[in-house]
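Visitor: Fold the following.
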Amino acid sequence: MRPRRSVLYIPGANERAMEKAATLAADALVLDLEDAVAPEVKERARQRACDAVAAAAYTGREVAVRVNGIGTEWHDADLRAVSAVGPDAVVVPKVDSADDVRAVETALAEVGAPANTAIWAMIETPAAVLRAEEIAGASDALTVLVMGTNDLAKELRAEPGPGRAPLLTSLSLCLLAARATGKSILDGVFNDVRDTEGFEAECVQARQFGFDGKTLIHPNQLEACNRVFTPSEAEVDHARRVVAAFEKAAADGLGVVTVDGRMVENLHVEQARRVLAVAETVRTRREG
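Guide: All right, here's what the predicted structure looks like:
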């Protein structure tokens, strides 16, 4: 299991930010060649990001590169350059259909990308939301859906505030699509880096919805995000007791078991084992 509690965007044109990223406690980094990079420095950012991937500058965490969108003048060159260094994933913005996913998959194969370089598809438009299951199921190479909530809000002409009411339908539909197809899904960014309470509340909301983690725009957001998406000691203790009670009941030939006065079924055991797997992976990463 790869935890993706915190996924931090790093502007590919910002040399200082890319150097600092090696010291940050993000589960994954997205070296950005798209929104965070002005047109006149696209090529420089591409080279810098590829050099960092080739040099294995970010050991111990997942590294993806966000290329420029399909149909832009930089997209094809981005795919060629990124494929040559083989990051863990290529993040593709504004994916609107299954055909977009298949086109990227074909292009990566044609330019010799390693088989283990995955595709992460960004869901940023109403069309993408309505086709989210089709997009998520388009290819086994696609492993993660990434919510692009800023662009989505713009396309919807929405004004999301605390609680994000105008986006909840879209978030729910995409989460359903990810779970129906066995893919991971990341929540969108929180723009006000000074609003720590608002950010943490949005992390809590995302975890309650079932998101695997959240994309971030500033290192100051890492601590709260990692904390919220990490199972607490109480959750881990409860999960251990659920698994132990269920296994003992099974060994004794009993079909029903209770923990803390509540009946435990297979679905609860599956949830408990996932909590334990996440907690163990996070612990191993900390100690490593």
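Visitor: alpha carbons only for contacts and neighbour counts from here, please
Guide: Fine.
Visitor: who are the neighbours in contact with the residue nearest the centre of the chain?
Guide: Nearest to the mean C-alpha position of the chain, by Cα atoms, centre = their mean, lies residue 186 at 3.7 Å. Neighbour list for residue 186: 4, 144-147, 211-215 [criterion: Cα atoms under 8 Å, 6 or more residues apart in numbering].
Visitor: Can you name the helix or strand that it falls in?
Guide: In this structure, residue 186 sits in strand 184-187 according to DSSP states H and E.
Visitor: Could you measure from residue 203 over to residue 196?
Guide: 11 Å (Cα to Cα, to the nearest Å).
Visitor: out of those two, which sits in the busier spot?
Guide: Higher neighbour count among residue 203 and residue 196: residue 203, with 28 against 14, using other Cα atoms under 10 Å.
Visitor: Relative to residue 210, how far out is the more buried one?
Guide: On the measure of Cα to Cα, residue 203 and residue 210 end up 11 Å apart.
Visitor: What segments of the stretch 101-250 of the chain are strands?
Guide: 118-123, 142-147, 184-187, 213-216 (DSSP state E, counting those that start in this stretch).
Visitor: Now these in JSON lines, please, with extra columns for distance to residue 19.
Guide: Listed next are those as JSON lines, based on distance: least, Cα to Cα, whole Å:
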{"stretch": "strand 118-123", "distance to residue 19": "24"}
{"stretch": "strand 142-147", "distance to residue 19": "24"}
{"stretch": "strand 184-187", "distance to residue 19": "24"}
{"stretch": "strand 213-216", "distance to residue 19": "17"}
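Visitor: To check against the first, give me the structure of this:
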Amino acid sequence: MSEFFVDNTARPRRSLLSVPAINLRALQKLSSLTCDGAIFDLEDSVAPEVKDEARDNLLSVFRETPLVNREAIIRINPLSTTAGRKDVDAVLSCLPHAVLLPKVEQPSDVHELADLLDEADAPEGMQIWAMIETPRGILNAAAIAEAAHTTGSRLGAFVVGLNDLRKDTRVPARPGRTYLVPWLMQVVLAARAYGLDVIDSVSNDFRDLDAFATECEQGRDMGFDGKMLIHPAQIEAANAAFAPDEAALAEARETIAAFAKPESVGLNVINMNGRMIERLHVTGAERLVAIAGIIAARKAENQ
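Guide: Here you go, the predicted structure:
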């Protein structure tokens, strides 16, 4: 079974590879890949007639070849469907780090799943991630994010889904995602307002890796923590784009060291190289350094 992370503030989520749970061969290969986590998909990529087989695949993989030191997320079907209820039973058998709930449009969607997990005594560390992928979901992003501050909500992250959003809004797929950027930023803002991580949408053309790398850089600059992927070929570019910047990392270490000095004890603001730095920046600096440490440790293990 998966092991839960102790510190939720220090999880690299640069690359989250979505794999259809019906594809047993792909599931078994996950342990050899360098993505930060895997989204085991029981929803759109699995046809109705083989969903039972897909659930059986997950039980086998979680038992025999679990991900080590990386996040495992299971995307279920909507709870309004029979498939969704069966998926929750599979989740409780597999015990992933998180459950990804599709088409979240209101806080009650999150609370309903949280109640089911609580009733089944699921581990407290098991999170709920919300797919924001409909016009109503975008409009209600802040209200949904606020659900994270409700006792027992389990909400930990947003994942943007642009394919459904494009379909519903009739905005075509164009390079640069020009007309989608305002909505993407709205989701980022809502997530940050309530302390959630936020993951950028998939890029459907996995053959054009240059365009994908550009989209990763755009997502990073918009404030996303990482990207949902559909092919292993996309892992390297996502890991590179969303990795801590070396200059930012050096500044983070300097900030931590500066506030640790005896003369800085009790001070909320200090002068660091001619710039005024507030103590509140230490938390972010510590998170960045912790994430960089995890990434470096994984890289050393794979060499």
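Visitor: Overlay them and tell me the TM-score.
Guide: TM-score for the superposed pair, counting by TM-score structural alignment, normalised by the length of the first structure: 0.92. Supporting figures: 287 aligned residues with a Cα RMSD of 2.1 Å.
Visitor: picking up where we left off before, could you measure whatever residue of the second structure lines up with the residue nearest to the centre of the first structure against residue 219 of the second structure, distance?
Guide: The alignment partner of residue 186 of the first structure in the second structure, by TM-score structural alignment, is residue 199. As for residue 199 of the second structure, its distance to residue 219 of the second structure is 9 Å (criterion: Cα to Cα).
Visitor: overlap in contacts of the two?
Guide: 226-227.
Visitor: on that earlier part again, what is the most widely separated pair among the contacts of residue 186 of the first structure?
Guide: Spanning the widest gap among the contacts of residue 186 of the first structure are 4 and 147, at 13.7 Å by Cα to Cα.
Visitor: Go ahead and confirm residue 49 of the first structure touches residue 34.
Guide: No - with contact defined as Cα atoms under 8 Å, residue 49 of the first structure does not count as touching residue 34 (11.8 Å).
Visitor: Show residues contacting the longest helix along the first structure.
Guide: Assignment by DSSP state H gives helix 266-287 as the longest helix of the first structure. The list of residues contacting helix 266-287 of the first structure from outside it, by Cα under 8 Å, 6+ apart, reads 1-3, 60, 230-231, 235-236, 238-240, 242-243, 246.
Visitor: Now do the buried residues in that helix.
Guide: Neighbour-count burial for helix 266-287 of the first structure, with 16 or more other Cα atoms under 10 Å as criterion, is recorded at 269, 272-273, 275-279, 282.
Visitor: With the second structure overlaid, how far apart is that helix on average?
Guide: Aligned to the second structure and superposed, helix 266-287 of the first structure gives a mean residue distance of 2.8 Å (mean Cα distance after the TM-score superposition for the first structure).
Visitor: gap between that helix and the chain center?
Guide: Distance of helix 266-287 of the first structure from the chain centroid (Cα atoms, centre = their mean, to the nearest Å) equals 18 Å.
Visitor: just stretch 58-78 of the first structure next, same as before
Guide: 15 Å.
Visitor: according to the alignment, it goes to what range in the second structure?
Guide: Under TM-score structural alignment, the match for stretch 58-78 of the first structure is residues 67-87.
Visitor: mind checking the end-to-end distance for that stretch?
Guide: First-to-last residue span, stretch 67-87 of the second structure, Cα to Cα: 20 Å.
Visitor: Next, the residues that contact that stretch from outside, please.
Guide: Stretch 67-87 of the second structure is contacted from outside by 2-3, 30-31, 36-43, 51, 55, 88, 91, 96-103, 113, using Cα under 8 Å, 6+ apart.
Visitor: Sort out which of those residues are in strands and list them.
Guide: Among the contacts of stretch 67-87 of the second structure, the residues falling in strands (DSSP state E) are 37-41, 98-101.
Visitor: ok, and the most crowded of those residues?
Guide: Among those, residue 99 has more neighbours than the rest - 28 neighbours, counting by other Cα under 10 Å.
Visitor: Pull the contacting residues for it.
Guide: Taking Cα under 8 Å, 6+ apart as the criterion, residue 99 of the second structure is in contact with 73-76, 91, 126-129.
Visitor: now with 7 Å?
Guide: 73-75, 127-129 (Cα atoms under 7 Å, 6 or more residues apart in numbering).
Visitor: Just tell me what it corresponds to in the first structure.
Guide: Using TM-score structural alignment, residue 99 of the second structure sits opposite residue 90 in the first structure.
Visitor: can you pull out the helices in the stretch 1-150 of the second structure?
Guide: 24-29, 51-64, 82-94, 107-119, 135-139, 141-146 (DSSP state H, counting those that start in this stretch).
Visitor: quick one, which of these is nearest to residue 17 of the second structure?
Guide: Evaluated over the helices of the stretch 1-150 of the second structure, closeness to residue 17 of the second structure peaks at helix 24-29, with 10.5 Å, by Cα to Cα.
Visitor: Helices along the stretch 201-303 of the second structure, start to end?
Guide: With DSSP H, counting those that start in this stretch, the ranges of helices along the stretch 201-303 of the second structure come out as 209-222, 235-242, 246-260, 281-302.
Visitor: sorry, back to before: make TSV from the helices of the stretch 1-150 of the second structure and add mean neighbour count and distance to residue 277 of the second structure to it.
Guide: Below are the helices of the stretch 1-150 of the second structure laid out as TSV (neighbours: other Cα atoms under 10 Å; distance: least, Cα to Cα, whole Å):
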stretch	mean neighbour count	distance to residue 277 of the second structure
helix 24-29	15	45
helix 51-64	18	45
helix 82-94	18	44
helix 107-119	17	36
helix 135-139	18	34
helix 141-146	22	29
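Visitor: So for residue 169 of the second structure, which of these sits nearest?
Guide: Among the helices of the stretch 1-150 of the second structure, helix 135-139 comes nearest to residue 169 of the second structure, with 7.2 Å by Cα to Cα.
Visitor: Go ahead and name everything in contact with the closest one.
Guide: So helix 135-139 of the second structure is in contact with 104-106, 132, 165, 183, 187, going by Cα under 7 Å, 6+ apart.
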